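J.: next come a sequence and a model predicted from it.
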Amino acid sequence: MPRHYCLDPHDPYAEHEVLVEFEITARGLRLIAAIEAGGEDILTDLTETQCEDL
């Protein structure tokens, strides 16, 4: 599964990153996780727009 680091959408100062993980599907990529520095998956806390930005 592809992974990469992106800016944390909850960080207003753009100083922190989240590790995002995708699943490859027939339609393309699907975001399945957004792990913050503390190890917590914050994907369920993100809005649809924030997920699209990642």
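T.: Ah, there it is. Predicted model only: the values in this text are computed from it and were never measured.

J.: from now on I want contacts and neighbour counts done on CA atoms only, so please keep to that.
T.: Fine.

J.: list the buried residues in the helix or strand where residue 30 lies.
T.: Take DSSP states H and E as the rule and residue 30 turns out to sit in strand 28-35. Residues of strand 28-35 classed as buried: 31, 33, 34, 35 (neighbour count, 16 or more other CA atoms under 10 Å).

J.: and here's the other structure:
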Amino acid sequence: MKLRSFDGQIRAIMDDVLDFVDIVADSELEGAFVWLLRLVGLLAVLSGLGLWLL
């Protein structure tokens, strides 16, 4: 029974994420959002490399 509740929460979160993506696409800030995600990804990779080299 707990699994069904968790599944419902996941679906609600995914619906919210899809709504957010639709809003970003409609607001013409898609390019800025893509660059923000690229920057976050680059920082994650650099952080991982830094931890690996320590």
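T.: Arrived safely, thanks for sending. Here the structure is a predicted model, which is why all the values come from computation and not from measurement.

J.: once they're superposed, what TM-score comes out?
T.: Taking TM-score structural alignment, normalised by the length of the first structure as the basis, the two superposed chains have a TM-score of 0.24; 21 aligned residues with a CA RMSD of 2.9 Å.

J.: follow-up on the earlier one: nearest to residue 21 of the first structure among the buried residues of strand 28-35 of the first structure?
T.: Using CA to CA, residue 33 comes nearest to residue 21 of the first structure of those, at 5.1 Å.

J.: for that closest one, which non-adjacent residue is closest in space?
T.: Spatial nearest neighbour of residue 33 of the first structure, excluding adjacent residues (CA to CA, 6 or more residues apart in numbering): residue 21 at 5.1 Å.

J.: wait, that neighbour sits on residue 6?
T.: No: proximity of residue 21 of the first structure to residue 6 does not meet the contact threshold set by CA atoms under 8 Å, at 10.4 Å.

J.: more neighbours, the two?
T.: Taking other CA atoms under 10 Å, residue 21 of the first structure and residue 6 do not tie; residue 21 has more neighbours (18 against 15).
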